[in-house]
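Enquirer: I need the structure of the sequence given here:
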Amino acid sequence: MQHEISPLMSTLFPYIKAFHILFVASWFAGLFYIPRIFVNLAEETNPAATERLIGMAQRLYRFSGILMIPAIVLGMILWIYYGIGRGPGSGWMHAKLALIVFLIGYHHSLAIILTKFKEGRNQRSHVWYRWFNEIPVVVFAIIAILVVGKFF
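Expert: I've put the predicted structure just below:
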């Protein structure tokens, strides 16, 4: 059951939604690009280039982690305060939330992989990272379909 939304919050709703979308897109930019850096790291043999790529990945990981926080907070405001995806016919939201939890885990797995590269302990090939790089693309597509279609 939705509660009465104040005129102020009703006015803010489009801005909250727009900023949620902007922060999600920005967070995903990191989720798309960091594994691509891992592909390059797995192929790289030049120590100077390796150091540069690790630095790029570290900065991007840190920045995308910062962007993840407002994306999640604004999404929670939309979900809790406005009641989006609550009540009957909101199975799509449960599926979306499960995928978001998965993506948070994926994001944190990037830090583990980055640490392995920094310590020279990477055991995986560039081919593995190319497949790993596709995971957030597939999840993003599924989430977009769920949100737009609200099929269940």
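Enquirer: For the rest of this, base every contact and every neighbour count on C-alpha atoms.
Expert: OK.
Enquirer: what's near enough to touch Val147?
Expert: Each residue near Val147 by Cα atoms under 8 Å, 6 or more residues apart in numbering is listed here: Trp92, Met93, Lys96.
Enquirer: Among those residues, which one sits closest to Met56?
Expert: Lys96 (29.9 Å; Cα to Cα).
Enquirer: which SS class is that closest one?
Expert: helix (DSSP: H, G, I helix; E, B strand; the rest coil).
Enquirer: mind checking how far it is from His107?
Expert: Here Lys96 is placed at a distance of 16 Å from His107 (Cα to Cα, to the nearest Å).
Enquirer: Generate a markdown table for the contacts of Val147, with neighbour count and distance to Ile21 as supplementary columns.
Expert: Listed next are the contacts of Val147 as a markdown table, based on neighbours: other Cα atoms under 10 Å; distance: Cα to Cα, whole Å:
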| residue | neighbour count | distance to Ile21 |
| --- | --- | --- |
| Trp92 | 20 | 17 |
| Met93 | 19 | 16 |
| Lys96 | 21 | 14 |
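Enquirer: Turn those into TSV, including distance to Ala29.
Expert: Shown next, in TSV, are those (distance: Cα to Cα, whole Å):
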residue	distance to Ala29
Trp92	24
Met93	22
Lys96	19
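Enquirer: quick one more, to check against the first:
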Amino acid sequence: MDLTDLLYTLYPYAKSLHIMAVISWMAGLFYLPRLFVYHVEQAEKVQECKPVFLVMEDKLLRVIMRPASVVTWLAGLFMVITPGIVDWSTLWPYTKGVSVIAMTWFHHWLIYRHKDFERGRNKLTGRQYRMMNEVPTVLMVVIVVSVIFKF
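Expert: Below you'll find the model as predicted:
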């Protein structure tokens, strides 16, 4: 069995793993900004809430989002190197790629916001976090439309 045959054989497994990891990663990307909203709005009222929010945010980042993002990237790159899967003469792989990079940037932006909370330096309001919560939704729409319609 040559490398191309191996890639084709493993492709359905990589695709399945990719989809499961994306679902997990997206769940975290949707939920963490919402946790930040509650952190800002509730922890100001009840001081005992702050450590609880910090633990929840940290676990979401480290236990769910980080591994899911790594698996998403690795499985995605595996699919990209499988011959014949991506038509590089079309626009969709580039719109998806840029959107995935933007999603990764957003993930890292969330990590820095969590560090701000840990250091007591958060400057953003609940409303600002609500607005930022729309970023992964917009990127998800671009990614899904790109992959399904392959324009």
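Enquirer: burial of the closest residue in space to Val137 of structure 1 that isn't next to it in sequence, as a residue count?
Expert: Excluding its sequence neighbours, the residue lying closest to Val137 of structure 1 (Cα to Cα, 6 or more residues apart in numbering) is Phe32, at 7.1 Å. By the measure other Cα atoms under 10 Å, the count of residues near Phe32 of structure 1 is 17.
Enquirer: Please pull up the equivalent of Phe32 of structure 1 in structure 2.
Expert: Phe32 of structure 1 maps onto Phe30 in structure 2, with residues paired by TM-score structural alignment.
Enquirer: now that match: how far from Val141 of structure 2?
Expert: 13 Å.
Enquirer: Tyr8 of structure 2 now?
Expert: 28 Å.
Enquirer: Have a look at those two and say which one is more surrounded.
Expert: Tyr8 (16 against 11).
Enquirer: and the more buried one, what pairs with it in structure 1?
Expert: In structure 1, Tyr8 of structure 2 lands on Ser10 (TM-score structural alignment).
Enquirer: Tell me which helix or strand that match sits in.
Expert: Per DSSP states H and E: Ser10 of structure 1 is located in helix 7-43.
Enquirer: From Trp92 of structure 2, how far off is Pro67 of structure 2?
Expert: Pro67 of structure 2 sits 26 Å away from Trp92 of structure 2, going by Cα to Cα.
Enquirer: swap that for Gly76 of structure 2, sorry
Expert: 14 Å.
Enquirer: mind listing what Lys118 of structure 1 touches?
Expert: Counting by Cα under 8 Å, 6+ apart, Lys118 of structure 1 has contacts Ile54.
Enquirer: Identify the residue nearest Leu91 of structure 2 in space, chain neighbours excluded?
Expert: Nearest to Leu91 of structure 2 is Phe151, by Cα to Cα, 6+ apart, at 5.8 Å.
Enquirer: Oh, that last question was meant for Tyr11 of structure 2, not what I typed.
Expert: Per Cα to Cα, 6+ apart, closest to Tyr11 of structure 2 is Met79, 6.4 Å.
Enquirer: Looks like the one you found contacts Lys15 (just checking).
Expert: Yes. With contact defined as Cα atoms under 8 Å, Met79 of structure 2 reaches Lys15; the gap is 7.0 Å.
Enquirer: shared neighbours of the two, anything?
Expert: Contacts common to Met79 of structure 2 and Lys15, judged by Cα under 8 Å, 6+ apart, are absent.
Enquirer: neighbour count winner among these two?
Expert: Taking other Cα under 10 Å, Met79 of structure 2 and Lys15 do not tie; Met79 has more neighbours (22 against 16).
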